[in-house]
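Chemist: Dropping a prediction and its sequence here:
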Amino acid sequence: MKKQSIIQTIEQLNRLLKTCQLWSAEQPTPQQLASSEPFCVDTMTFEQWLQWVLIPKLTAVVNDPHFNGLPHRSDIHAMATYVFEKYEQDTDDISRVIKRLDQLLNDYKQQTIH
């Protein structure tokens, strides 16, 4: 089932952020979370956005019976590739999981259109 695959991929991303020591114990302020910029680039790091914005929003979407709030298209991997190339730690696994998440979300959206 696609929904279960999406849930498992979100959980895997969550674990990898912790394993790679990219998990933040400090929650962003409401002002940081209110950013209107893509990926909140003006107020937080990409991994903070993954942790505090993407993961909670996608979790809420997949728990909604109608998947309300699912983006029309997901291309998070492009941003991950750009950001992670500057990191010293190995982020290949995180990048692969984000790519898989993009694929799952885009496949699901395509199925609901047809």
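Modeler: Perfect, thanks for sending it. Numbering: from 1, shown residues only.
Chemist: When you work out contacts or count neighbours from here on, use the C-alpha atoms and nothing else.
Modeler: Will do.
Chemist: other SSEs contacting the helix with the most length in the chain?
Modeler: For the chain, the helix with the greatest residue count under DSSP state H is helix 92-113. Helix 92-113 sits against helix 2-19, helix 76-84, with contacts defined as 3 or more C-alpha pairs under 8 Å, 6 or more residues apart in numbering; DSSP states H and E.
Chemist: here comes the other one, which I'd like you to weigh against the first:
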Amino acid sequence: MKQAAYVEIASLLLELEKALRAHSLWEEHAPAESALSSQEPFCVDTLAFSQWVQWIFLPRMKVIVETQGNLPLASNIMPMAEEGLKAQGVNGQEIIQLFKQFDDLVSQ
């Protein structure tokens, strides 16, 4: 993956954090370790979608970007963002669009 893609992903990660904060979805304290170590996709059995983004997705992606590590070969997070935010009662179109951009960028 080219350097420009990592820069673009880093920018998207910052925008995601800002959007979570703007929707009052950013938490000061991490969930219990047991909730973070779920084996289910997106930790659907232990975390709200926004918690998964904050405590699992963003930290993992930041490490990949900083080390220019291997990105996923494909991404399809946008549908989960739509469902997860709807379940939380959040109209998070900005967050959904950011995940669409992420999915498109990674899947190129």
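Modeler: Structure's in. What do you need? Bear in mind the structure is a predicted one, so any value in this text is a computation, not a measurement.
Chemist: returning to what we had before: quick check: angle from the longest helix of structure 1 to helix 2-19?
Modeler: Comparing the axes of helix 92-113 of structure 1 and helix 2-19 via axes from the mean of the first three to the mean of the last three C-alpha atoms, to 10 degrees yields an angle of 160 degrees.
Chemist: distance of the alignment partner in structure 1 of residue 24 of structure 2 from residue 38 of structure 1?
Modeler: When structure 1 is aligned by TM-score structural alignment, residue 24 of structure 2 is paired with residue 21. Separation of residue 21 of structure 1 from residue 38 of structure 1 (C-alpha to C-alpha, to the nearest Å) stands at 23 Å.
Chemist: And residue 81 of structure 1, by the same measure?
Modeler: Distance from residue 81 of structure 1 to residue 38 of structure 1, by C-alpha to C-alpha: 15 Å.
Chemist: More neighbours: which of those two?
Modeler: Set side by side, residue 81 of structure 1 and residue 38 show more neighbours around residue 81, with 17 against 9, by other C-alpha atoms under 10 Å.
Chemist: What lines up with the more buried one in structure 2?
Modeler: By TM-score structural alignment, residue 81 of structure 1 lines up with residue 82.
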